[in-house]
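Visitor: This is the structure alone, sequence omitted:
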């Protein structure tokens, strides 16, 4: 079994994921569930393949499964979800057999996935774009209330 498969069975992951789902049970805007995580992974994977970048599927999917997990603490404690997410990821990734270099690569991406300033072909930049492209703004029931400006909303499908 690939290492990223172990993540969803990790006790800390399961507990935090369930807590996040309960906290977002009445959320009408984009949610942070397995559908979102897998959409981000799949879009990132396609973009990485297109660019022929040397990032493994295992690393891409692991990062996607963990990138918004910190939202539970953000809602409950007001902590930046990127920062707490990187801490959670470090613990989970260590237990799932990722090397120090791999963990650093993924936690750096998690820390930067909301606010990428540069346009580049780095994994962090591609992951940032995939996170935004994963949102189905066209069919969103909360589109009119969404805080995203119109120019940022996904009005066409790219991936």
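Guide: That came through, no problem. Only a predicted model underlies this, so the values are computations on that prediction, with no experimental measurement involved.
Visitor: C-alpha only now, for contacts and for neighbours.
Guide: Fine.
Visitor: And for the protein, the residue most distant from the center?
Guide: No residue in the chain sits farther from the centre than residue 144, which is 24.2 Å out by Cα atoms, centre = their mean.
Visitor: wait, what's in contact with residue 17?
Guide: Neighbouring residues of residue 17 by Cα atoms under 8 Å, 6 or more residues apart in numbering: 33, 69, 72.
Visitor: so residue 146 makes contact with residue 27?
Guide: No. Assessed by Cα atoms under 8 Å, residue 146 is found out of contact with residue 27, at 11.7 Å.
Visitor: any shared contact partners between these two?
Guide: With Cα under 8 Å, 6+ apart, residue 146 and residue 27 have no common neighbours.
Visitor: another structure for you, compare them:
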């Protein structure tokens, strides 16, 4: 998991996590913390193993760790976080030893994590993002704008 540790120790990544924590300090709804990023990564990894997809653990974790990092730019500049996450990730991934093909898979997974997809990995990332949310334990669940179909009311992974 060398590349994952490079991401976790990247200066820009660490600063973005700190800013996200500050921006969402008083947020009632789901926060975008390292815990959320790790939950998405772990759930996606389990799903990839179950589906027997040939995708490396590091690629999956990279997508999970980076998929919402652009929320900082969404708060600061109004840029949709999926687009901003891709742009920020391009810079962060330069420090890693991922191949160009792996980087392309990572960036596509990040770019498409907010919508259902015909691409199996991207669909898994979308589902893992939703399954990571503990709507069944959320104090603000009734005020949440997510539809009841989108909310996670059970433990699957």
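Guide: Everything's here; your move. Bear in mind that the values here come from a model prediction, so they are computed numbers and not experimental data.
Visitor: Neighbour count: residue 146 and residue 27 of the first structure, which is higher?
Guide: Neighbour comparison, residue 146 of the first structure and residue 27: the larger count goes to residue 146, with 15 against 12 (by other Cα atoms under 10 Å).
Visitor: counterpart of the more buried one in the second structure?
Guide: Using TM-score structural alignment to pair residues, one finds that residue 146 of the first structure aligns to residue 144 in the second structure.
Visitor: Which contacts among the contacts of residue 17 of the first structure does the second structure share?
Guide: Counting by both residues aligned by TM-score structural alignment, their matches' Cα atoms under 8 Å, the contacts of residue 17 of the first structure that remain in contact in the second structure are 33, 69.
Visitor: what about the residue farthest from the centre of the first structure, is that helix, strand or coil?
Guide: Following DSSP: H, G, I helix; E, B strand; the rest coil, we place residue 144 of the first structure in the helix state.
Visitor: show me what contacts it?
Guide: If you count contacts by Cα under 8 Å, 6+ apart, residue 144 of the first structure has none.
Visitor: one step back: do you know how far the match of residue 146 of the first structure is from residue 98 of the second structure?
Guide: Distance check for residue 144 of the second structure against residue 98 of the second structure: by Cα to Cα, to the nearest Å, it reads 37 Å.
Visitor: same thing with residue 6 of the second structure?
Guide: 11 Å.
Visitor: same check, this time on residue 122 of the second structure
Guide: Counting by Cα to Cα - residue 122 of the second structure and residue 98 of the second structure are separated by 18 Å.
Visitor: which residues does the match of residue 146 of the first structure contact?
Guide: residue 29.
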